[in-house]
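Engineer: Next comes the sequence, and after it the predicted model I'd like to discuss.
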Amino acid sequence: MLSAEDAKKIILFLSAAYYCTESDAARAEFHRLANAVRRAAGLPEE
């Protein structure tokens, strides 16, 4: 299982990528990946 602390670091990185792109498809993928990281760490999805 992924620690919540490590998950938050990964999500922060994905968030930066999310806001750097204007592509809806890319944003959807970054959001999907962030939720996968949240699930792996036992955090609630957003």
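Structural biologist: Looks like it came in fine.

Engineer: use CA for all of it now, contacts and neighbours both
Structural biologist: OK.

Engineer: show me what contacts the residue nearest to the spatial centre of the chain?
Structural biologist: Nearest to the mean C-alpha position of the chain, by Cα atoms, centre = their mean, lies Ala34 at 1.8 Å. Counting by Cα atoms under 8 Å, 6 or more residues apart in numbering, Ala34 touches 10-11, 14.

Engineer: here comes the other one, which I'd like you to weigh against the first:
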Amino acid sequence: MKKIRVGILFGGKSSEHEVSIASANSVVDALDKEKYEAVLIGIDRQGH
């Protein structure tokens, strides 16, 4: 079965940068790896 790609955007300029990273990790851990392929999209503190 073909996996569904799920984009997970995290990080950013916010003071919640580290919380966002931790949340993204939790989402990846919770995904059913048989059904979904996580595509991580990280934004650094400068917004890149």
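Structural biologist: Looks like it arrived, so ask away. The structure presented is a predicted model; accordingly, all values stated were derived computationally and were not measured.

Engineer: Pull out the buried residues from the contacts of Ala34 of the first structure.
Structural biologist: Using 16 or more other Cα atoms under 10 Å as the burial test, these include 11, 14 as buried.

Engineer: which among the contacts of Ala34 of the first structure gets closest to Ala26 of the first structure?
Structural biologist: When the contacts of Ala34 of the first structure are ranked by distance to Ala26 of the first structure (Cα to Cα), Leu14 comes first, at 10.7 Å.

Engineer: Per the alignment, that closest one pairs with which residue of the second structure?
Structural biologist: In the second structure, the residue paired with Leu14 of the first structure is Ala24, using TM-score structural alignment.

Engineer: Can you classify that match by secondary structure?
Structural biologist: Assigned with DSSP: H, G, I helix; E, B strand; the rest coil, Ala24 of the second structure falls in the helix class.
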